[in-house]
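Visitor: Sequence and predicted structure, then a few things I'm wondering about:
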Amino acid sequence: MIAIYVRVSTEEQATKGYSIENQIEECIKKAGTSDVLKYIDEGFTGEIINRPNLTKLRDDVAKGTIDKIICYDPDRLSRKLMIQLLLDDEFSKKGVQLVFVRGEYTNDPEGKMFFSMRGAISEFEKSKIKERTSGGRRRKAKNGLVVKNSHLYGYNFDREKNTYVINEDEAKFVRMIFDYYTKGTFKGINGIANHLTEIGAPTKKRAKVWHRQVVRQMLMNEAYSGTYIQNRYDTEGDYVRKQAGEKVEYGRVKPQEEWIITEIPAIITKEQFEYAQLLLDQGRRRHANGSFHKYLLSGLVRCGRCGCTMTGRRTLSHGKDFFIYECRKNYAGAKTNGCGRQMSENKLNKIVWEHIIKIINNPEEVKDYKEQDEKTYIQDEMDHLEKEIEKIKKGRKRLFTLVSLSEDEDMDLEEIKDQIRELQQKEKDLQHKYNELSDEIKLQDKDANGTALEEAIDYYLINKANDFTYEQKQTLIRKVVREVVIVDSETVYIHIF
């Protein structure tokens, strides 16, 4: 069977001669028949080998279903010479003929040399294109132009002049944010975000709520004082790594001498921006100096009733500070408010710490504990989710009945439709969680991983001669505990690795 392989990257979508349709047409003409298998990778760079349809083509070649492969040009196969040569060798070992529309290729020393030269030239051209593109962007930035539209709140992007112009409808809220923060009108960033949500201030993406992190980022952005920094972050190779499925570490900052400062219209004064940075820095230093209470199980506690994470909170009891874990999300932008379940921090810390020491001193019981305890915890949660899903279904049914039977012309149908949509989404989310737990319970027969426990035992033996510090306790717990689930004041499931 004849196969054709075509590829176009995102940056080449509009390039003449490299459109998907043109490549297919030319490859079919070269094949002399329309009876071909098509392998199309659209929007993928030629610098990686792990492309969906190239992988499928290689698998089919390995199965012996392909006799000939036609490709428009060697650089459609790959932009890198080493990948081209690897694929050519892989195909030839299976007796598959590789043919290109642009330029004949023969499987002999001369043909291979020509193929290698074409590949090297293609790779060189790609590097030169990158160099010219990045160089052109830097020159534009140095000439005072804004190279890329970052959709900066408070501004519109003028494509003709390559700069930002103030969007007054949004800029007034930028001024509000800085005024609120520097004058202490509301309690912190969270209070500002909640207020903006309450008054219906528009976000850039027209979201319904303002998140505290968005407000924080705006307060830290010097662009609002007229100083827009370009060439600040190192994104070299991010696109290729992302398409290759590798983890991309965003926010890598270049040396300050490489930054390019561009002036744009200011929404606030530099003095107000600098004062906001001073206040932000004071807040960070207060946190670093330990004025905030440290929670031993921070990030590990979850509510067994509604599934939300539980966070630490200070409250007063008989005039003294009392710390608890609470299932409540009172910060701006939270998707759910939580169910309000509470538990004493001291009590929970004691339960978890004693349990960990018991496990460490009796490691042979770990596997039985995992199988019994986790299954119980998962099954309890699944039972709860089933009841919640059933409640939602009944709620939706009542709303549908209300709409179909009511003759009240003043009924707000749009509001009822919104309620139905919210219930549908909630049911979908709960069903997804139920399916995850169902899959997890099917894996209970697998052996427990003892590596984490072995590390914890070693750590415990090294440090047990002295009283454990807060940091040592937290380190030991995190080596063993994956999650702590609070069902009620007397029922706590400690989910270990």
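Guide: Arrived safely.
Visitor: going forward, measure contacts and count neighbours with C-alpha atoms only.
Guide: Will do.
Visitor: where exactly do the strands run in the stretch 51-200 of the chain?
Guide: Listed in chain order, the strands of the stretch 51-200 of the chain (DSSP state E, counting those that start in this stretch) span 68-71, 97-100, 155-158, 163-166.
Visitor: Where do the helices of the stretch 151-300 of the chain begin and end?
Guide: 168-183, 188-198, 212-219, 238-243, 270-288 (DSSP state H, counting those that start in this stretch).
Visitor: buried stuff in the fourth one?
Guide: This points to helix 238-243. By 16 or more other C-alpha atoms under 10 Å, the buried positions in helix 238-243 come out as 240, 243.
Visitor: Tyr470 is nearest to which of the strands of the stretch 51-200 of the chain?
Guide: Proximity to Tyr470 (C-alpha to C-alpha) singles out strand 155-158 among the strands of the stretch 51-200 of the chain, at 47.3 Å.
Visitor: so what does the closest one touch, helix or strand wise?
Guide: Secondary-structure packing of strand 155-158 (3 or more C-alpha pairs under 8 Å, 6 or more residues apart in numbering; DSSP states H and E): strand 163-166, helix 168-183.
Visitor: Would you mark the buried spots in the shortest one?
Guide: Neighbour-count burial for strand 163-166, counted by 16+ other C-alpha under 10 Å, picks out 163-164, 166.
Visitor: can you list contacts of that strand?
Guide: Residues from elsewhere that reach strand 163-166 (C-alpha atoms under 8 Å, 6 or more residues apart in numbering): 145-146, 154-158, 264-265, 267.
Visitor: Next, format these as JSON lines and append distance to Leu405.
Guide: Below are the contacts of strand 163-166 laid out as JSON lines (distance: C-alpha to C-alpha, whole Å):
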{"residue": "Leu145", "distance to Leu405": "62"}
{"residue": "Val146", "distance to Leu405": "59"}
{"residue": "Gly154", "distance to Leu405": "48"}
{"residue": "Tyr155", "distance to Leu405": "49"}
{"residue": "Asn156", "distance to Leu405": "49"}
{"residue": "Phe157", "distance to Leu405": "51"}
{"residue": "Asp158", "distance to Leu405": "53"}
{"residue": "Ile264", "distance to Leu405": "59"}
{"residue": "Pro265", "distance to Leu405": "58"}
{"residue": "Ile267", "distance to Leu405": "54"}
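Visitor: Below is structure B, check it against A:
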Amino acid sequence: MKIALYVRVSTEEQESSLINQKEYIKSLYPDDEIIVYQDFGISGTKITGRDSFIQMMIDAGLKQHFITKKKFIFVADENKDPIFDKIVTKSVTRFARNTDILAIWKELEQKGVYVHFTDINKDTSSKTDSFVLNLSLTLGQEESANISERTKFGNMATAKANKIRNNSLYGYTFIRESNSLIIKEDEADVVRRMFELCIQGNGYVKISEILASEGIFNNDGQPFAMSTIKNMIHNKKYAGFNVRNQWQSKNLFSENHTNVRTKKENWIIQKNDRIEPIISEETWNLAHEQINKRLLHQNTGGTTEKRDTQGKLICNCCGKSFYICHSRKKGSAINSHPYYICATKKKEGKSVCDNDNIKLNKVDLFIDNLCKNYYKNIRLSNKARLVKLQYELKQAKTKSVVDINKQIDDIMANIVKIEEQLSKLIDNFLECSDVMKKVIDKKIKVLEASIEQNNNELLKLERTKNNINSDKLEIENKIKEIKNELKALDTAELTRDQLMDKVKFIKIDKGNKFIVEYC
């Protein structure tokens, strides 16, 4: 028998635990061929990221069916047979802590693959065992949920008690015994310089460039990243405040499990005497007054009440406008990943409009390319039209009244021939059986349609013969207009303001595809 051995240890466990699991389970099946799948340091509350588990499911004859770009379920693959007969693992919690795993067991059952759990000696092939396993899985999930709730309660309690959690903040040394942050003067000078440059009106990228030009780099000897500078300037600890409850765990027991930034009104911000302030509260406020003014495209320093794209970015799926949002994903700088989202999708969800979000910098790059290539695109379009018209003119010049008359005569002769066939069919129609009448009726309709088509062709040819010279003149005039436009086109780039004045709408389709409509 071929057996798949699955072993997993969580982050807090040692690699020796992984080895022990493998050795123990192998000892239970000394005479069987064993294929080992192992994941290390991965939580059992979700499947995403557990590469070996995913591969084991594929080898078991299942396939991933994606519901969204990231979320997927496993379904039986009709075109693939499993490479093993059974999956063996230590416990239900090693396999997974998510009740979605019940659906996987059903799919595995379709492929004739069952799962055996050695700690309780239960197997999904047994109905009695399956009931116990379902109960065990539910209890395991409940246990994780209780741990999560206790952790959240503890975090909230320590937050309200003004306990400091960040022990690796640039500019400080964390003293665990006293739960305090002590200034590191060399790094604190860099922090002060960042706030100074921000107050002077410099953007985050510019701050990084200035620091690098002054020989100031991060601890890895690299220029400070824009996201790092943003996080630092938005961190009120530098002014002596402790900020907690900024992040919240969402969808713990699902593939959508993530940490998101909470609303600012839910943050717990308290002055803390155990945090030595590197800057004054006034300095922090001045820096953020400057940041609030920097709302113009690409944060170039001016102010504006609205973006130049407002009302011009349209969802090609539902027709509503796109508007800007900011990423709340953990690890991202505040406002460091702005993106556009369809108003319908934001308000009513993906079930109503499932158009893709699009990053702000991707829209800006598209507009920049339009500026650079606006005249170039018009020239290319006009040149294509010119080639087409020149071909049409050449065709028009080769036509003569004699040739057209010959085509008319040929069509007239064809019409006469068809009419003769039609007359014979009509004569025979009255003498036929009902069955034959139906057959003849169909042929009559085909011939009548053919006569109509030939008559339409005759009308076109008559018009061409009467207007042969005027058609040539019309084409020649169009060619002349296009050539004049090509000579008159400015070769310089448009500014963004000039381009946006010409743009009526930029429609955004799925896959971040753009469709431009000019005024």
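Guide: Yes, it's here. This is a predicted model, so every value here is computed, not measured.
Visitor: re earlier: pick the most deeply packed of the strands of the stretch 51-200 of the first structure.
Guide: Most buried of the strands of the stretch 51-200 of the first structure, by mean neighbour count (mean count of other C-alpha atoms under 10 Å): strand 68-71, with a mean of 22.
Visitor: Which residues does that strand contact?
Guide: With C-alpha under 8 Å, 6+ apart, strand 68-71 of the first structure has contacts from 1-6, 27, 30-31, 77, 96-101.
Visitor: Of those residues, which belong to helices?
Guide: When DSSP state H is applied, the contacts of strand 68-71 of the first structure are split such that 27, 30-31, 77 fall in helices.
Visitor: Which PyMOL command selects the buried ones in these?
Guide: PyMOL command restricting these to the buried ones, with burial defined by 16+ other C-alpha under 10 Å:
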select buried, resi 27+30+31+77
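Visitor: picking that back up, from the contacts of strand 163-166 of the first structure, which single one is nearest Ile496 of the first structure?
Guide: Gly154 (47.5 Å).
Visitor: list the contacts for that closest one?
Guide: Gly154 of the first structure sits next to 166-174, 267 when contact means C-alpha under 8 Å, 6+ apart.
Visitor: Which position in the second structure pairs with it?
Guide: Alignment note (TM-score structural alignment): Gly154 of the first structure maps to Gly171 of the second structure.
Visitor: distance of its match from Gly215 of the second structure?
Guide: 17 Å (C-alpha to C-alpha, to the nearest Å).
Visitor: next one: Thr258 of the second structure
Guide: Thr258 of the second structure is 38 Å from Gly215 of the second structure, by C-alpha to C-alpha.
Visitor: out of the two, which sits in the busier spot?
Guide: The neighbour count for Thr258 of the second structure versus Gly215, taken as other C-alpha atoms under 10 Å, is higher for Thr258 (14 against 10).
Visitor: these two touch, right, that one and Leu252?
Guide: Yes: contact criterion C-alpha atoms under 8 Å: Thr258 of the second structure and Leu252 qualify, at 7.3 Å.
Visitor: picking up where we left off before, distance to Ile20 of the first structure added to the strands of the stretch 51-200 of the first structure, as CSV?
Guide: Output for the strands of the stretch 51-200 of the first structure, formatted as CSV (distance: least, C-alpha to C-alpha, whole Å):
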stretch, distance to Ile20 of the first structure
strand 68-71, 12
strand 97-100, 15
strand 155-158, 32
strand 163-166, 34
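Visitor: Count the residues that sit near Ala287 of the second structure.
Guide: Neighbour count for Ala287 of the second structure, taken as other C-alpha under 10 Å: 21.
Visitor: Kindly report the same for Gly237 of the first structure.
Guide: For Gly237 of the first structure, the count of nearby residues is 9 (other C-alpha under 10 Å).
Visitor: now swap in Ile515 of the second structure and tell me
Guide: Applying other C-alpha under 10 Å, we find 13 other residues in the vicinity of Ile515 of the second structure.
Visitor: In space, what's closest to it - neighbours in sequence excluded?
Guide: Distance criterion C-alpha to C-alpha, 6 or more residues apart in numbering; nearest residue to Ile515 of the second structure, sequence neighbours excluded, is Lys507 at 4.9 Å.
Visitor: Okay, and the one you found sits in which element?
Guide: Per DSSP states H and E: Lys507 of the second structure is located in strand 503-509.
Visitor: Pull out the buried residues from whichever helix or strand comes after that strand.
Guide: Remark: after strand 503-509 of the second structure, the chain's next helix or strand is strand 513-518, criterion DSSP H and E. Residues of strand 513-518 of the second structure classed as buried: Phe514 (neighbour count, 16+ other C-alpha under 10 Å).
Visitor: residues contacting Glu47 of the first structure?
Guide: Per C-alpha under 8 Å, 6+ apart, neighbours of Glu47 of the first structure: 78-80, 240.
Visitor: Glu170 of the first structure versus whatever residue of the first structure lines up with Asn285 of the second structure, what's the distance?
Guide: Superposed on the first structure with TM-score structural alignment, Asn285 of the second structure falls opposite Glu274. For Glu274 of the first structure, the distance to Glu170 of the first structure equals 21 Å [C-alpha to C-alpha].
Visitor: Next: Glu436 of the first structure.
Guide: Counting by C-alpha to C-alpha - Glu436 of the first structure and Glu170 of the first structure are separated by 41 Å.
Visitor: same question, Ser9 of the first structure
Guide: Ser9 of the first structure sits 36 Å away from Glu170 of the first structure, taking C-alpha to C-alpha as the criterion.
Visitor: List the buried residues of stretch 413-423 of the first structure.
Guide: Result for stretch 413-423 of the first structure [16+ other C-alpha under 10 Å]: buried residues 416, 420, 423.
Visitor: oh sorry, the question was meant for stretch 144-156 of the first structure
Guide: 144-147, 152-156.
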